[in-house]
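Enquirer: I would like the atomic coordinates for the input below:
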Amino acid sequence: MKFSSTQVLDGALAVVRTATRMIAVSGQPATYAAADTGRLSEAALTTADFTLAAGDISGRKVTIAAKSGLSVIAPGTADHIALLDPVSATLLYVTTCPAQALVAGGTVSLASWQIEINQPV
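Expert: As a prediction, this is how the structure comes out:
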């Protein structure tokens, strides 16, 4: 049988919680620079935007808070969300989202979402 303590799982999620920017992008960025220059919309994050809890399946999860009324910086189809740590210029996490056409000067809302790390099997 395999096991991981919640401290190990929370440690990985603690790195995710260092993100201070959440951006909507078109396509999956491979680097921090690609994410930063390709951002269509952006939200500032604080530690209050991250909630740690037991996982839905097993292990642990972090829920990232919804953000509404965000300004659209550039036009495009947002189909990925990225979490960035600008202090270390690190692309921390990228996930897909329902594709949404964005118009510059408009606004967009990003629903809350989760990252879950399951217990090893």
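Enquirer: could you use CA atoms for every contact and neighbour count after this?
Expert: Noted.
Enquirer: what about the strands in this protein?
Expert: 21-25, 39-44, 50-54, 60-64, 67-71, 76-85, 90-102, 107-110, 113-117 (DSSP state E).
Enquirer: ok, which of those comes nearest residue 13?
Expert: strand 60-64 (6.7 Å; C-alpha to C-alpha).
Enquirer: this one next, for a side-by-side:
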Amino acid sequence: MGKLKPFVVVVDDDESVSRAIKRLLRSIGIAAETFASGDAFLDVLASMPSYRPDCVILDVQMPGINGLEVQRRLSGNGMPVIFITAHDEIGVREHALAAGAVAWLRKPFNDELFVKTVRAALDGVPPV
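Expert: Okay, here's the model as predicted:
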């Protein structure tokens, strides 16, 4: 019996970004599901206790609750969080990393760096 595919959730209000990331992850053998808002993702988590992604990729700025609030609500559950954002404000980045995010990538990011970051998060090692 083989190991299950890693499962990653992408939460980003930009559908084209979510689609591209999902396609990239699938191309390297990682299952992915996308959500257009933090609210939608948290609703699924709350309604399905068995729903447990191996890693969560969050946009910082989204309508409704933002990525930082999603991260706060996920705190203590052991799911690695990677932030992706077009807005790289140093204080926000420091806050997210101090709160346990494993990485912070500025959009547009290099696919190779993104894949390396996701693999490191799934393996439980700090990204390079």
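Enquirer: quick TM-score on the pair, please.
Expert: Once superposed, chain against chain, the TM-score is 0.24 (TM-score structural alignment, normalised by the length of structure 1); 58 aligned residues with a C-alpha RMSD of 5.0 Å.
Enquirer: mind listing the helices for structure 2?
Expert: Assigned by DSSP state H, the helices in structure 2 fall at 15-27, 38-47, 67-74, 90-98, 111-123.
Enquirer: state the distance from residue 61 of structure 1 to residue 85 of structure 1.
Expert: According to C-alpha to C-alpha, to the nearest Å, residue 61 of structure 1 and residue 85 of structure 1 sit 19 Å apart.
Enquirer: need the longest helix for structure 1.
Expert: What stands out as the longest helix in structure 1, according to DSSP H, is helix 6-16.
Enquirer: which of the residues in that helix are buried?
Expert: For helix 6-16 of structure 1, a neighbour-count test (16 or more other C-alpha atoms under 10 Å) marks 9-10, 13-14, 16 as buried.
Enquirer: of all the residues you listed, which two lie farthest apart?
Expert: Pairwise distances across the buried residues of helix 6-16 of structure 1 (C-alpha to C-alpha) peak at 11.3 Å, for the pair 9 and 16.
Enquirer: my read: residue 8 of structure 2 touches residue 32, true?
Expert: Yes - at 4.8 Å, residue 8 of structure 2 counts as touching residue 32 under the criterion of C-alpha atoms under 8 Å.
Enquirer: wait, residue 32 of structure 1 touches residue 91, no?
Expert: Yes - contact criterion C-alpha under 8 Å: residue 32 of structure 1 and residue 91 qualify, at 4.6 Å.
Enquirer: shared neighbours, the two?
Expert: Common neighbours of residue 32 of structure 1 and residue 91, using C-alpha atoms under 8 Å, 6 or more residues apart in numbering, are residue 84.
Enquirer: and these two? Which one has more around it.
Expert: It is residue 91, of residue 32 of structure 1 and residue 91, that has more neighbours when counted by other C-alpha atoms under 10 Å, with 22 against 19.
Enquirer: I figured residue 77 of structure 1 hits residue 102, correct?
Expert: Yes - applying C-alpha under 8 Å, one finds residue 77 of structure 1 in contact with residue 102, separated by 5.9 Å.
Enquirer: the more surrounded of these two?
Expert: More crowded of residue 77 of structure 1 and residue 102, by other C-alpha under 10 Å: residue 102, with 20 against 17.
Enquirer: burial count for residue 113 of structure 2?
Expert: Neighbours of residue 113 of structure 2 using other C-alpha under 10 Å come to 13.
Enquirer: please tabulate the helices of structure 2 in JSON lines, including the columns distance to residue 58 of structure 2.
Expert: What follows is these, written out as JSON lines (distance: least, C-alpha to C-alpha, whole Å):
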{"stretch": "helix 15-27", "distance to residue 58 of structure 2": "10"}
{"stretch": "helix 38-47", "distance to residue 58 of structure 2": "8"}
{"stretch": "helix 67-74", "distance to residue 58 of structure 2": "6"}
{"stretch": "helix 90-98", "distance to residue 58 of structure 2": "11"}
{"stretch": "helix 111-123", "distance to residue 58 of structure 2": "12"}
